[in-house]
Each structure stands twice: as structure tokens, then as C-alpha cells.
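Asks: when you get a sec, could you give me coordinates for this:
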Amino acid sequence: MALREILTVPHPVLKQVSTPVEGVDDDLRALMDDMLETMYAAPGIGLAAVQVGVPKRVIVMDLAREGEDPQPRHYVNPEILWRSEETAPYEEGCLSVPEIYDEVERPARVSLRYLNYQGELVEEEADGLFAVCIQHEMDHLEGVLFIDHLSRLKREQAIKKVRKRAA
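Replies: This is a model prediction of the structure:
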């Protein structure tokens, strides 16, 4: 396993739409292992492959609370099958927009389908933090960052702050 560089705004790769993966093989599992190691080191709870410069439809996530054993999850070619009409606000942050947090309103529940680490097809429902996180990470696969859900002024301010810190 290896730590990978996490791209930050305004890196152009973050705006790319990720391509579907043919299937789950050892190379893809190695990428997911690297992504998890990178995410844990950051630290974060979710990471899309495009954030480490690989525009493929792959996400890793771990929503274990502090003190709990790690619960790594892998999502290959995830798709949302259903979204609730009910929405919920949640203060989001992003490893590609470091140290910036703001409230985003998203569907409170979703149903999704994806391939897991073994390449098995899985369908499940998500709510709470799981629903927020999977939608946030799936936005990355479409070239959308959480700040794209904010006003233009807030988005520009966030990018300016990230640039300033990186300088």
C-alpha cells in the first residue's frame, strides 16, 4: 500500500467525470487499498479515486466512530437508484477543499447499487451520515465538489482560502 497525493481545488482533474470500471481485479483492489490508507492518513471518512488523480468510478469510505474498529467500505461503479423527497442539511467538509466546512442540503435517504471489494453486486439503502457521505463522494465522480452546492461567493471564497494556505 502507498499514500497518494490528494488533489485540492482548483486542480482541473477534480472537475473530470470519472469513467466506469470494467471489473474488480487485483490492480483495482490495490488502488482501493492505497485510497483507504491515504484517507485514514488525511484523516477523512470518504475518498473518491478522482481525488487521487485517477478518474475512475471508485469510492472508499469508513464511517467508524473514534474508538471503534475500522469499517472500510468499497464502492465500484456506484449508482443511486432512488432518492427520498425529504432532505436534510449537513455540515460537510472535503479532503480536496481542506479546512472548509459548510452546510449542504441533500436527500435524507438514498438507495444505491455498486460492486464491492470482491466484485459482488450489492444493493442497499443509506440514511444519516452514510447517505450524506455516499452522495458527497458520488458527486466527485461527476466532477462536482461540495462547494459547487454553495453560492458563487462562498465557493470563490473557499477556493481563495485553499489557494492561500497552499502558497
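Asks: okay, CA-based contacts and neighbour counts for the rest of this
Replies: Noted.
Asks: so which strand or helix has the most centrally placed residue in the chain?
Replies: Nearest to the centroid of the C-alpha atoms of the chain, with distances taken as Cα atoms, centre = their mean, sits Glu137, at 2.5 Å. Assessed by DSSP states H and E, Glu137 sits inside helix 128-141.
Asks: can you give me the helices for this protein?
Replies: Per DSSP state H, the chain carries helices over the ranges 26-41, 128-141, 152-166.
Asks: so which elements touch the longest one?
Replies: This means helix 26-41. Contacts defined by 3 or more Cα pairs under 8 Å, 6 or more residues apart in numbering; DSSP states H and E place helix 26-41 against strand 46-48, strand 58-61.
Asks: mind giving me the packing neighbours of the last one?
Replies: Looking back up the chat, that one is strand 58-61. Applying 3+ Cα pairs under 8 Å, 6+ apart, we find strand 58-61 packed against helix 26-41, strand 46-48, strand 73-83, helix 128-141.
Asks: any buried residues in the last one, and which?
Replies: In other words, helix 128-141. Neighbour counts over helix 128-141 (16 or more other Cα atoms under 10 Å) mark 130-141 as buried.
Asks: now swap in stretch 31-50 and tell me
Replies: Under the neighbour-count criterion of 16+ other Cα under 10 Å, stretch 31-50 has 31-40, 44-50 buried.
Asks: same deal with stretch 79-96?
Replies: Residues 79-80, 83, 88, 90, 92-96 are the ones in stretch 79-96 that count as buried (16+ other Cα under 10 Å).
Asks: for comparison, sequence B:
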Amino acid sequence: MIYPIVVYGDPVLKKKAAEIEKGTDLTQLVEDMYETMKGAHGIGLAAPQIGKSIRLFVVDGRPLEDEETNDFVKVFVNPEIVEEFGEEWAFEEGCLSIPNIREDVERPESLKIKYYDEKWEYHEEEFDGMKARIIQHEYDHIEGILFTDYLTPLKKRMLKGKLTNITKGKMKVEYRVAIPVKK
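Replies: Next comes the predicted model:
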């Protein structure tokens, strides 16, 4: 099942996600998340981006067609970044929940993370470069942080109109989106 992508302005994207009870069957949800991500041409998707405020994200670096990420397909359940280290480096990031906006974000080059996979097997690993960046971006989603939160006040002011249009559904995308409901 392909879910609509929740876009900028929805409160679920700014909320810290809840832990998932150990042993929960995530098979169908993980399959649906991969299908949703692929349909939107993404390389990562966090559960809050489909309206589920739980600590789960999936990654698939193969679309980057980069030797470093061509085997980077993983599921992260209840992840916790233990440490980030190395030089900070800038890279232009985008987000399925913030369509048509790309900006440079500085992040440390490496990290150590502990997490469960979809079969509830425990892992503790280190990742560098693009793999680390993809994880950091998706991890931010389950912490209620968006890549735009890292931008300078000036950049944010410059993007205000585009971000407002996203909250109103005034953007062109090739995938289904869920527009924030106004109360």
C-alpha cells in the first residue's frame, strides 16, 4: 500500500515519535514504507512522514547510483544515535515532506547508532559519508526535526513563501501528499 506523504505544516512532523513495543510485527508497515518511498523516488522515509508518530525509518541508497550506497537498504526500529563525530560537511538536502526545496545542511561525517531491524534483531554500527547523512536526516524526522530547522534565519525568511504554499497544497509533486488540516 502506498501512503500519501505528510507535508510541511503537519504537526506530526514536529513531534518526537514514540518507541515501538518490542516484538511488534512491522512486516506490512515496512513493506508499505518501502513501496511509498520508491513511488516518491526517495532514499529514506520515516514513519512520521506517513502520519505515524513512531520511531521507525527505512533507507535505500541504491537510487543514488553511488558505489558507497548501492547496498544500503536497511530498516531502523527504535534507533538511538550514540555518537556523531568527524568533520562537519555541507550537502544539499531535500525531503519528500518539503517538496521542491533543497538547501545545504552541515552534518558530522560519521555516526554510531544502535537500533533493531524489522525482525527485532539488535545492531550497533558505525556509518560514514552519505550513509551517515541519510540516517541523520531520517533520524531527525523521528525527533521532530526537519532539515529546514538547520537553516539560518535569513534562509528561512527567504523560503517562507514556498513553505507556506506547501502547507496549502500549492506545489507540484509526482506522488500523493497529505496536506495539513487547518483547524
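Asks: just to check, Asp127 of structure 1 is in contact with Val110?
Replies: Yes - if you go by Cα atoms under 8 Å, Asp127 of structure 1 and Val110 touch, sitting 6.7 Å apart.
Asks: which one's more surrounded, the two?
Replies: A count of neighbours by other Cα atoms under 10 Å puts Val110 above the other of Asp127 of structure 1 and Val110, at 22 against 16.
Asks: for the more buried one, which non-adjacent residue is closest in space?
Replies: The spatially closest residue to Val110 of structure 1, leaving aside those adjacent along the chain, is Arg83, at 4.5 Å (Cα to Cα, 6 or more residues apart in numbering).
Asks: next one: Asp140 of structure 2
Replies: Nearest residue to Asp140 of structure 2, sequence neighbours excluded (Cα to Cα, 6+ apart): Leu146, at 6.5 Å.
Asks: about what we covered before: in JSON lines, list the helices and strands packed on helix 26-41 of structure 1 along with distance to Gly119 of structure 1.
Replies: Converted to JSON lines, the helices and strands packed on helix 26-41 of structure 1 look like this (distance: least, Cα to Cα, whole Å):
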{"stretch": "strand 46-48", "distance to Gly119 of structure 1": "17"}
{"stretch": "strand 58-61", "distance to Gly119 of structure 1": "12"}
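Asks: what's the closest of those to Leu153 of structure 1?
Replies: Of all the helices and strands packed on helix 26-41 of structure 1, it is strand 46-48 that lies closest to Leu153 of structure 1, at 25.6 Å by Cα to Cα.
Asks: so the closest one aligns onto which residues of structure 2?
Replies: Following TM-score structural alignment, the partner segment of strand 46-48 of structure 1 in structure 2 covers residues 44-46.
Asks: give me the residues contacting that stretch.
Replies: 33-34, 37, 55-61, 134, 138-139, 141-142 (Cα atoms under 8 Å, 6 or more residues apart in numbering).
Asks: roughly how far out does it sit from the chain middle?
Replies: On the basis of Cα atoms, centre = their mean, to the nearest Å, stretch 44-46 of structure 2 is displaced by 4 Å from the centre of the chain it belongs to.
Asks: report the mean deviation for it after fitting onto structure 1.
Replies: On superposition with structure 1, the mean distance recorded for stretch 44-46 of structure 2 (mean Cα distance after the TM-score superposition for structure 1) is 0.5 Å.
Asks: so stretch 123-140 of structure 2 matches what in structure 1?
Replies: Counting by TM-score structural alignment, stretch 123-140 of structure 2 corresponds to residues 122-139.
Asks: mean per-residue distance, that stretch to structure 2?
Replies: Overlaying structure 2 shows stretch 122-139 of structure 1 at a mean distance of 0.7 Å from the equivalent residues (mean Cα distance after the TM-score superposition for structure 1).
Asks: span of stretch 55-73 of structure 2 from start to end?
Replies: End-to-end distance for stretch 55-73 of structure 2: 17 Å, by Cα to Cα, to the nearest Å.
Asks: I meant stretch 123-134 of structure 2, not that one.
Replies: End-to-end distance for stretch 123-134 of structure 2, by Cα to Cα: 17 Å.
Asks: residues in contact with that stretch?
Replies: Stretch 123-134 of structure 2 has contacts (Cα under 8 Å, 6+ apart) with 43-44, 59, 61, 68-69, 72, 107, 109-117.
Asks: what's the spacing between that stretch and its chain's center?
Replies: Counting by Cα atoms, centre = their mean, stretch 123-134 of structure 2 comes out at 14 Å from the chain centroid.
Asks: quick one on the thing from earlier: Ala49 of structure 1 versus the residue nearest to the centre of structure 1, what's the distance?
Replies: 9 Å.
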